[in-house]
Every structure is written in C-alpha cells, then in structure tokens.
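1. The sequence and its predicted three-dimensional model are supplied below.
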Amino acid sequence: MTTFPERVFSGVQPTGNLHLGNYLGAITKFVALQDRYDCIYCVVDMHAITVWQEPEELKKTIREVTAAFIACGVDPKKNIVFNQSQVPQHAELAWIFNCVARLGWLNRMTQFKEKAGKDRENASVGLYAYPNLMAADILAYRATHVPVGDDQKQHLELTRDIAQKFNNDYATSIAAHGYGDTFFPLTEPLIAGPATRVMSLRDGSKKMSKSDPSDYSRINLSDDADAIAQKVRKAKTDPEPLPSEEEGLKGRPEAENLVGIFAALADRTRADVLGDYGGRNFSEFKAALVDLAVAQLGPIGAEMKRLTQDPSAIDAILADGSERAEAIAVETLKAVKDIVGFVRH
C-alpha cells in the first residue's frame, strides 16, 4: 500500500469580511495545525467567482483574507499561503476530475441546491462543478488531511470518491509508471474537538454570516476595540440571569451563543464559564465578554489594518507562496498526465 507524507490543505473564500465564526471555526485551527503538519493554506479566489464578484472588490478581499491569516498567527514562511488563481495546475487538474467524477455524484451535492436556489437553470456551470475544483485543490498537493466543518464533509467525501475512481481507472498505468498501487491518497478529515458553531448576535437561531444585512449580527476580524465592545453590549439576550449548568441553556439560543463564544475565546468549557457566571445578570457577563473579546480580537483587527495598508507586501507573500505551491503541483500534474496518457515535453 502506498504511503503518503502527511500534509494538510485548506482554503478560505475571499468573499467579504471574515468574522468571529470564521476565526473560531477555521482560522484558529489553521494556527494550531501548523505546529504538527506541513500545511498549505489557500485563498480560493477561483471558487469565489462561481458567483459574480466586483473585480476591484475581489482583489481587496483576497488581500484581506491573507492579512487575516497572518494577523491570526499563520506563519507564511513555515507554511505555504497563496491564492489559487496563481497556480494554474488547480484548473488543469479540475478538468481531468470533471472527466472522472460522475454527474450523479454532483447531483447529490446539497450545497449547490442551497446556493443555486429555485432558479438552478440560471446558475453557473462553475457553481455546479465547484466540488471537482475543490478536489483538485486538495489532490494537486496529494494532501492527506483537510480540516472540515459540517458543511464541507460532503465535498471531502466526493474528493475521496474521485481519488478512488482515478486510482481504480488508471491502476495499470499508475503501477507501470512506478507509483505503486495508488497515486492519490484518500484524504482524511481533521476534526479538531467539538466544532465552535457561532451564531448571529441578533438572532441565536441563525449562523453568524457575512451576508447578514446587519453589521451588528457579527464581529468582523477587521473591527477595532470600540466596534467589538459595542456589538457585544448590543447583542440580543433574554431577561433571565445565566444558568449555573448547561442544561439551563436549552431553549435560550442567545444565551447559549454568548456562553459558547466566551468559552471558545477563553479556551475553556461552557460548564467552566457557567460555573463562574451562573446566577449573574447579562450586563455583568457581557462586561467580562467585552474585555475578553477585545483582548483576543482587538490586536488581530489592528494587525490586519497595518498589513492591508501595504498591499505590495501582501502580494509578495502570495507570490512566494504560489511559487512554492506550484513547485509541488507541477510534479503532481506531470505524473497525472503520464498516467492518463497525454504526450508532454
């Protein structure tokens, strides 16, 4: 059985303000993983254009997401940080995977149904074939692990299906070219502890989202200390004091959300937080949460502001990362072309 060196790949779309949900759900995990794995972190701008983007705004958000990675503690020297469109092998491999993946597999993708809505005939082909490009993103580096949230599990399963079918379809050619019995790994999900699901500060039943019309529904990573404090103080609550045990949070989505945010930022359990604040009113709890959130997130916003004021420095990081990424992806594509039977020079 072919063994693969452990490598992590993950990507974030550059589609507007990154917020607290992105930070707790993904970026903090990226920072932790870089101490244990060879990591490749990608700003997936080709995925972003599956729905129309204003060109100048897209450039800005690509740089903003890169700045957020770095401000949160991702080291671009230790890891590879780049934007997808600078490495053409992603698109090349995606076409080969378009010819490996089956229509029936893509028809089962729930995210396409959600994003396309009722007017599916009017959705772009890119939005439909998005999961094949995601598989190419991962497998261009023959990545063994991907950190995933609940909404990406189905896409990772498709990546594994594509890798398996490619390995089966071309088994004879893979062996003949000296790659053993498999060429692509069956990438494993990395699920780091209980997922932090961050909900809207205005409605505890909805996920925190950059598309929510109210800026008070989310804490953006670019927010300064005053904005963070104001948003926490205005966050929706209920009239009851905080319970002393987790059971008491049931049916109280806003209370549950704020306790969960406190616990995640403090790296403690919700039971610990309720042990400290159970029985107290929300004004007291929110004051403590303001202090914690400003201490944790304020420096990130300040560093993002500093970084985005120098776009050429961010572009240099992306250029260096894309060069290092392409050096790996080129070798994968050379091998894939040999295996598939293309003639190359």
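-> Received, thanks.
2. For the rest of this, base every contact and every neighbour count on C-alpha atoms.
-> Will do.
3. Find the nearest non-adjacent residue to residue 241, please.
-> Spatial nearest neighbour of residue 241, chain neighbours left out: residue 281 (4.5 Å); criterion: Cα to Cα, 6 or more residues apart in numbering.
4. give the contact list for that neighbour.
-> 240-242 (Cα atoms under 8 Å, 6 or more residues apart in numbering).
5. now swap in residue 218 and tell me
-> With Cα under 8 Å, 6+ apart, residue 218 has these contacts: 19-20, 200-201, 208-210, 231.
6. and for stretch 330-345, what are the contacting residues?
-> 89, 93, 140-142, 170, 173-174, 177.
7. Likewise for stretch 85-97?
-> So stretch 85-97 is contacted by 44-46, 84, 132-137, 140, 162, 319, 322-323, 325-326, 329-330, 333 (Cα under 8 Å, 6+ apart).
8. how long is stretch 216-233 from one end to the other?
-> 10 Å (Cα to Cα, to the nearest Å).
9. From the chain's centroid, how far away is that stretch?
-> Counting by Cα atoms, centre = their mean, to the nearest Å, stretch 216-233 is centred 21 Å from the centre of its parent chain.
10. list the buried ones in it?
-> 216-225, 227-229, 231-233 (16 or more other Cα atoms under 10 Å).
11. same question, stretch 118-134
-> So, applying 16+ other Cα under 10 Å, buried residues of stretch 118-134: 123, 126-134.
12. likewise stretch 322-335?
-> 322, 324-326, 329-330, 332-333, 335.
13. Please apply the same query to stretch 267-281.
-> 270-271, 273-274, 277-278.
14. Could you do stretch 307-321 as well?
-> Result for stretch 307-321 [16+ other Cα under 10 Å]: buried residues 307-308, 314-315, 317-321.
15. again with stretch 167-186
-> For stretch 167-186, by 16+ other Cα under 10 Å, it's 167, 170-171, 173-174, 181-186.
16. circling back to that earlier point, in strands only, show me the contacts of residue 281.
-> Judged by DSSP state E, the contacts of residue 281 include no members of strands.
17. Just the buried ones from the residues you listed?
-> 241-242.
18. Closest to residue 53 out of the contacts of residue 281?
-> residue 242 (42.9 Å; Cα to Cα).
19. Pasting the second one now:
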Amino acid sequence: MNDRPSAHPTGVTRLSGITPSGQVQLGNYLGAIRRWARDNTSGDLYFVSDLHAMTVPHNPAKLRALTRQQLAVLVAAGLPTEALFVQSDLVRELGALTWLLECTCSYGEASRMTQFKEKSNSSTGFRLGLLTYPVLMAADILAQGATEVPVGDDQRQHVELARALARRFNGAYGEVFVIPEATLPPNGARIRDLAEPSRKMSKSAADTSGILSVLDSPDLLRRKISRAVTDNMSRVEYRPDEQRGVANLLDILAACTGTCATDAARDIESYAELKGAVADAVVETLRPVRERTEEILADPAELDRLRAAGAERARQRCAHRLNSALRLAGVG
C-alpha cells in the first residue's frame, strides 16, 4: 500500500495537514485522506497539525490520544510513512521559525485573517493563538520548503500570508524561503451532518449523532445512518436545494461506490432502502481502514517508531533552512 507513484515535476513539494480537533470522520476520509493515499507522489508531505488544535481550550490527554489516532488512520489509509510527521515533534524548530515570522508580520496582517475576525467577534475570551496561528501555519509551510499547498477557499488567505512573509523576509535578510503557491485540491465528496444537513460533517461538532467517524463500529454507523434526517416528500431524487438530507445520503452513497449521485438514486424506491444502501456502502468503505487502524493502535511501540522516524526526516528537511534564517536574521 505504500508504493509511491511517479514524482511531481522536479522541485515540487506539496504539503497537506489535518488537525486532531476530533475523531477523523467520513467527510475527512472521502474528501481528503482517501485522495491523498490514491494520488500521492514522492514530492508530497502530510502532517498531523496538533499545535493548531490548541487555539481553543483543550484536554491534553485527549489531544495526545487524537493525535496518535489520526496518525494511525493516515498510515492505515495507505499514505506512505516516509511522508508523514506530527507537527508538535518539530515544536522547537517551528517555535523558532514562528518567532522570526511573527517579527516579520504586522498586527494588521494577522488581525485581517477571516477566521480570526469571525471567531474573535463571537468570543471575549479568545486565545492569542487564534491571532497568531496563521503565522505558525506559515512556519509549517516554509520550514518544509513547500511549493504547493492544496487548500480550500477558507485557508487560501493563510497561504497568501505565508507568501507575503516569505517575500518580506527574503527581501530584508536574504533568500531563504521558497514562495509557496496555494492550489485548489480536486473536488472531493462534500459530506454533510446527517442530523443537520445544512452544515458540513465536522470532527469537532459537539453533537456527534450525525457524524460518521472512521473508527465507529459497523453497528454504530448503521444506527446513525438509520436516523439520518430526510423529509416528507417520499421521493429518492438528487435535489440538493429541495432535499438536503436525501441529497447528502446520495452524495455519500456515490462517493463510496464510485458513481454519481443522480445515478445512485435511480434504482432506489424508498428512504429506508436508501439508508440501507448507504449503511452497507459506508461500512464496507471504512472497514479496512478501521481494522488496520485498530491493529496499528494495538502496537504502540511500532507507531512510536514510525512517528519518530517521520519527525527525524522532517527535522532534516527543515534544518538548513531554519539555520540559515536564524543566521541571516542575526540570532543564529
């Protein structure tokens, strides 16, 4: 499963991350992780961004457990172990680089980040990390020399900040950092909450009744799907604007079976039949990943070995760049 396809064009390094804010859910797997495993090349890097999960109050033991669990899921899904690492294993390197970049970034730039404006307006007790974490994200990108960062529209602004800081640092002190490009990932499955199909399925949702987690048992997956919100129209047709719940179930079925949602609806006559088909497809899609993840988590010494090896490779990739940046800035 870890054989790697042919490499990107020379010099291209693509970086993607996933934050352990909750258990990996079906949308994460179908929309990103499965594609990473299928399409990765020798220039790709993937990391568990556990430091990013600390911008809100968190339970340390839970964060540690979720980080290990996410790393295990990535391995189980077939991502190459030589391309994986955990962000906090580079905390000293990233801490030093983040400080250099914070001293390059203006308050105005940081406070204009959309996510900061939205979340800080809704809370009077927000953490300073909510303001500065886009600079940490810039450090993640620049430390590894990433040339491409596949992100959705909600994160594109953060990559633009990384580009601006890299240019400014290079201009002030000397050429150190690659200027990364934000790229749009291929359209993945857009999975919505089964209990509230007006919102995306999220691993950080407080109510998990509509969330299908990769590690949920088959029985639990079936129960959650059987309770999925539909409507009273009693027709199985793909009408996302009129029938959000039904359309979401058809999107899930299509993503699991490799067809389109309209085609998936054709031979299904009732909501009960639809839910049964979705349950079967989800259980079988997630079964090998869940079982392999459980095997990996049952061998903590091997997971520790894989994690340590990934951390060492990540440190080696960023060492020369970080040392050069510190020296040019006058502190190394």
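-> Noted; the coordinates are in hand. What you see is a predicted model, and the numbers here were worked out from it, not measured in a lab.
20. TM between them?
-> Laid over one another, the chains give 0.90 as their TM-score (TM-score structural alignment, normalised by the length of the second structure), with 323 aligned residues with a Cα RMSD of 2.1 Å.
21. So which of the contacts of stretch 330-345 of the first structure are in helices?
-> Applying DSSP state H to the contacts of stretch 330-345 of the first structure, the entries found in helices are 89, 93, 173-174.
22. Make a markdown table from those and add distance to residue 253 of the first structure to it.
-> What follows is these, written out as a markdown table (distance: Cα to Cα, whole Å):
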| residue | distance to residue 253 of the first structure |
| --- | --- |
| 89 | 44 |
| 93 | 43 |
| 173 | 55 |
| 174 | 53 |
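23. Trace residue 168 of the first structure over to the second structure, please.
-> Aligned counterpart of residue 168 of the first structure in the second structure: residue 171 (TM-score structural alignment).
24. that's a helix at that match, yeah?
-> Yes: counting by DSSP: H, G, I helix; E, B strand; the rest coil, residue 171 of the second structure falls inside a helix.
25. gap between it and residue 165 of the second structure?
-> From residue 171 of the second structure to residue 165 of the second structure the distance is 10 Å (Cα to Cα).
26. What sits closest to residue 203 of the second structure if chain neighbours are left out?
-> Closest to residue 203 of the second structure by Cα to Cα, 6+ apart is residue 22, at 4.7 Å.
27. Neighbours of whatever residue of the first structure lines up with the one you found, how many?
-> Here residue 22 of the second structure is matched to residue 16 in the first structure, going by TM-score structural alignment. Per other Cα atoms under 10 Å, the neighbour tally for residue 16 of the first structure reads 16.
28. How much space separates residue 16 of the first structure from residue 195 of the first structure?
-> Counting by Cα to Cα, the gap from residue 16 of the first structure to residue 195 of the first structure is 23 Å.
29. go on, residue 206 of the first structure?
-> 16 Å.
30. Residue 26 of the first structure now?
-> Using Cα to Cα, we find residue 26 of the first structure at a distance of 9 Å from residue 195 of the first structure.
31. Show me which of these two is the more surrounded one.
-> More crowded of residue 26 of the first structure and residue 195, by other Cα under 10 Å: residue 26, with 20 against 14.
32. Tell me who's in contact with that one.
-> residue 147.
33. Okay, the alignment partner in the second structure of it and residue 84 of the second structure: tell me how far apart.
-> Residue 26 of the first structure maps onto residue 32 in the second structure, with residues paired by TM-score structural alignment. Separation of residue 32 of the second structure from residue 84 of the second structure (Cα to Cα): 15 Å.
34. now do residue 193 of the second structure
-> Distance from residue 193 of the second structure to residue 84 of the second structure, by Cα to Cα: 29 Å.
35. Going along the chain, name the strands of the stretch 1-150 of the second structure.
-> 14-18, 44-48, 84-86, 148-150 (DSSP state E, counting those that start in this stretch).
36. Using TSV, lay out these together with mean neighbour count and distance to residue 111 of the second structure.
-> Putting the strands of the stretch 1-150 of the second structure into TSV (neighbours: other Cα atoms under 10 Å; distance: least, Cα to Cα, whole Å) gives the following:
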stretch	mean neighbour count	distance to residue 111 of the second structure
strand 14-18	22	23
strand 44-48	24	25
strand 84-86	25	27
strand 148-150	21	22
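37. Quick one: closest of the ones you listed to residue 159 of the second structure.
-> Using Cα to Cα, the nearest of those to residue 159 of the second structure is strand 148-150, at 7.4 Å.
38. And that closest one, how far out from the chain middle?
-> 12 Å.
39. whereabouts in the first structure does it align?
-> Going by TM-score structural alignment, strand 148-150 of the second structure sits over residues 145-147 in the first structure.
40. what does the matching stretch rub up against?
-> By Cα under 8 Å, 6+ apart, stretch 145-147 of the first structure touches 6-10, 26, 29, 138, 187-192.
41. Buried subset of those, written for PyMOL?
-> Remark: buried members of the contacts of stretch 145-147 of the first structure, expressed as a PyMOL selection using 16+ other Cα under 10 Å:
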select buried, resi 7+8+9+10+26+29+138+187+188+189
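42. Out of the contacts of stretch 145-147 of the first structure, name the ones that lie in helices.
-> 29, 138.
43. Nice, that's everything, thank you.
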